[in-house]
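Peer 1: I would like the atomic coordinates for the input below:
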Amino acid sequence: MNQSFYIGALGALNQQTKLNVVSNNIANVNTTGFKPQYSVFSDLIYAQARSTQGGNAAKMGSGTRVDLIKSDMTDMPYKETGYENDHAIEGEGFFMLKDPVTGDITYSRDGRFQLSMLEDRFYLVNSSGKRVMNMDQQEISYPVKPAVYPGEEGDIEDEEEDVQEEDGHDPKAIGVYTFARRDGISEIGNNEYTVTDKNGAPILLENATVIKGASEVSGTDFAKEMTRMMEAQRAYSYSLKMVQTSDEIETTINTLRQS
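Peer 2: Next up, the predicted model:
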């Protein structure tokens, strides 16, 4: 079968991938701290065609493919929510999260946190139950205060005071981290990201601004995503038309051979 059939089929497949990415961006237009993704295409191998005189003619391409899917990490503005445990990062950086079961570390811009009690402590966690880390990469927690009932004598004081670490960091101050290189940061779902050795060790942003009672808006530009969707739909349609035309040509050639 001629090469145009394969080029058209591959083009349709890759445009479907682009449509899936765009659809996910649109679906998260109101998701706190969401970073939209975009598809990066690259050309496949080219072949040098021969002219009837034996010399080199034009190059023949083999189509394109989605080389990678990247996230747009542009900082977005924040909006006030009024919830005490909501936090937003003004500028670059990520919150560091730790899975209490596996110990895996992930990163996020989504600062919709809440308190989760375990035994005698409250832990600051995200919507998945992963614990938020402080500026010393330690879990942020608070002691559970015993209840005071009417008629009881004496004041109940906090079980522990806010003691600063040797480096002067408040143990309850949320840490904001960045990386020397942000290429290769991969989204794993639920607004969380993982890093590789390529990114290097997390770097604490000492002077990062964390806004309490606020959350970062989604980075999805609805108008831009609709434009990308129409472009992908049109390219998808053209690719399928190429497949159809190639099939019709092959059918005609086979009919002529049999006649």
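Peer 1: From here on, just use CA atoms for contacts and neighbour counts.
Peer 2: Fine.
Peer 1: Now do the helix or strand where residue 57 lies: everything it contacts.
Peer 2: In this structure, residue 57 sits in strand 56-60 according to DSSP states H and E. Contact with strand 56-60 is made by 46-51, as judged by Cα atoms under 8 Å, 6 or more residues apart in numbering.
Peer 1: Kindly report the same for stretch 221-233.
Peer 2: Outside stretch 221-233, the residues touching it (Cα under 8 Å, 6+ apart) are 15-16, 18-19, 22-23, 25-26, 29.
Peer 1: Pull out the buried positions in the strand holding residue 57.
Peer 2: Using 16 or more other Cα atoms under 10 Å as the burial criterion, none of the residues of strand 56-60 qualify.
Peer 1: who does the helix or strand encompassing residue 124 touch, helix- and strand-wise?
Peer 2: Using DSSP H and E, residue 124 falls within strand 121-125. In terms of contacts (3 or more Cα pairs under 8 Å, 6 or more residues apart in numbering; DSSP states H and E), strand 121-125 is packed against strand 114-118, strand 131-132, strand 141-143.
Peer 1: For the comparison step, fold the sequence that follows:
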Amino acid sequence: MNLAMISSSVTMGQLQRKMDTVSHNIANSNTNGFKRRESTFSDLLFQQVNNQTDTRYETGRLTPNGIRVGAGAKIAQTALRLEQGSIQNTDRQLDFAITEPHHFFEVESVEGGQAVTQLTRDGAFYLNEDPNNPNRLTIVNGNGEFLLDGAGNRFSLPMNFTDINLSPTGQIQVTLNDNETTEDIGQVQLIHVLKPHLLEAHGDTSFRIPDLAALGLVEADVTQQVPGGEGKLMQNALEASNVNIGHEMNELLNMQRHYQFNARAISMADEMNGLINGIRR
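Peer 2: Model (predicted):
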């Protein structure tokens, strides 16, 4: 009877992890550029109990001989799903949407005086004073991380501009106050992620590349720069989360039912233990 309790209790702990993942997806259903995660299960080790020693009683049996007593189930993996989210028009010039599923913006944050490169799908950008030139502006996201160009540099914009335009290929151009002079600022660099399961979440919608040397990989195995001219960007729009609320709610209900089933199994095992202990000679 203890085996039944062990199997159910182990499975309940893993079901809770799945519910946490689903809840996280639902909580970020309105987060721009958010990518949902999906957990899958696998069986733990089981014990084969051959309790039928007389083969005469096995004649005509369609199932395997004996009984397999398992130890429950576990989360096999929690995969990052990169399906394209819907594109929503915002009529805001600094809103950039990526229209290709496996592509990411490259942004730079500063931690402990060191520049750290991250990847994100959130295309809501803002203007901020350029720390290297107080007379110019730079492009940052909501966390203050700098958008990078094809050379891995931050963008630098003049303060006296009226319009900013992004071409589908990622080229940024600004129109100055005279409404005639234009200035090319640079090209947004998109990164194509070849192995999304290696990405490490780092808050909000940002990801980092892990230590590839420890994994026996090189950068080309995981990411590659998207050539300019492929037309993968859209201005005045944002990519919404790829979370399907209906699907996630269905998953949440299923996990709750499985959790209740395993909890009931523990209760039944406890009741049977009580009956056995109550038997008197």
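Peer 1: Out of the helices and strands packed on strand 121-125 of the first structure, which is the most enclosed?
Peer 2: Neighbour counts (mean count of other Cα atoms under 10 Å) averaged over each of those peak at strand 131-132, with a mean of 26.
Peer 1: mean offset of it relative to the second structure (after superposition)
Peer 2: Its aligned residues in the second structure lie a mean 0.9 Å from strand 131-132 of the first structure after superposition (mean Cα distance after the TM-score superposition for the first structure).
Peer 1: Give the aligned equivalent of residue 245 of the second structure in the first structure.
Peer 2: With TM-score structural alignment defining the correspondence, residue 245 of the second structure maps onto residue 222 in the first structure.
Peer 1: what's around its match, how many residues?
Peer 2: Burial of residue 222 of the first structure, expressed as a neighbour count using other Cα atoms under 10 Å, amounts to 15.
Peer 1: Show me what residue 176 of the first structure aligns to in the second structure.
Peer 2: Checking TM-score structural alignment: residue 176 of the first structure goes with residue 190.
Peer 1: ok, its match - contacts?
Peer 2: 103-106, 225-226.
Peer 1: Swap in 10 Å and give it another go.
Peer 2: If a contact means Cα atoms under 10 Å, 6 or more residues apart in numbering, then residue 190 of the second structure has 98, 102-106, 119-121, 148-150, 169-170, 224-228, 232-233 as its contacts.
Peer 1: average distance between the helix or strand just after the strand holding residue 57 of the first structure and the second structure?
Peer 2: Counting by DSSP H and E, the next helix or strand C-terminal to strand 56-60 of the first structure is strand 64-71. Once fitted to the second structure, strand 64-71 of the first structure is off its aligned match by 1.4 Å on average (mean Cα distance after the TM-score superposition for the first structure).
Peer 1: In the second structure, which residues correspond to the next helix or strand after strand 64-71 of the first structure?
Peer 2: As assigned by DSSP H and E, the chain's next helix or strand after strand 64-71 of the first structure is strand 78-80. Per TM-score structural alignment, the counterpart of strand 78-80 of the first structure in the second structure is residues 87-89.
Peer 1: Distance check, residue 199 of the first structure against residue 208 of the first structure.
Peer 2: The gap separating residue 199 of the first structure from residue 208 of the first structure is 20 Å, by Cα to Cα, to the nearest Å.
Peer 1: Same check on residue 7 of the first structure?
Peer 2: According to Cα to Cα, residue 7 of the first structure stands 49 Å off from residue 208 of the first structure.
Peer 1: More neighbours: which of these two?
Peer 2: Remark: of residue 7 of the first structure and residue 208, residue 7 carries more neighbours, 20 against 16, as counted by other Cα under 10 Å.
Peer 1: correct me, but the more buried one touches residue 241?
Peer 2: No: the pair residue 7 of the first structure / residue 241 is not scored as a contact, 11.4 Å apart, by Cα atoms under 10 Å.
Peer 1: And residue 205 of the first structure? What does it align with in the second structure?
Peer 2: The alignment partner of residue 205 of the first structure in the second structure, by TM-score structural alignment, is residue 226.
Peer 1: Count the residues that sit near its match.
Peer 2: For residue 226 of the second structure, the number of neighbouring residues by other Cα under 10 Å comes to 18.
Peer 1: what does residue 255 of the second structure give?
Peer 2: Using other Cα under 10 Å, residue 255 of the second structure has 19 neighbouring residues.
Peer 1: If you count neighbours, what's buried in the host helix or strand of it?
Peer 2: Using DSSP H and E, residue 255 of the second structure sits within helix 245-278. The neighbour-count check on helix 245-278 of the second structure (16+ other Cα under 10 Å) flags 248, 251-252, 255-256, 258-259, 262-263, 265-266, 269-270 as buried.
Peer 1: What's the average distance for it when superposed on the first structure?
Peer 2: For helix 245-278 of the second structure, the mean deviation from the first structure after alignment is 1.3 Å (mean Cα distance after the TM-score superposition for the first structure).
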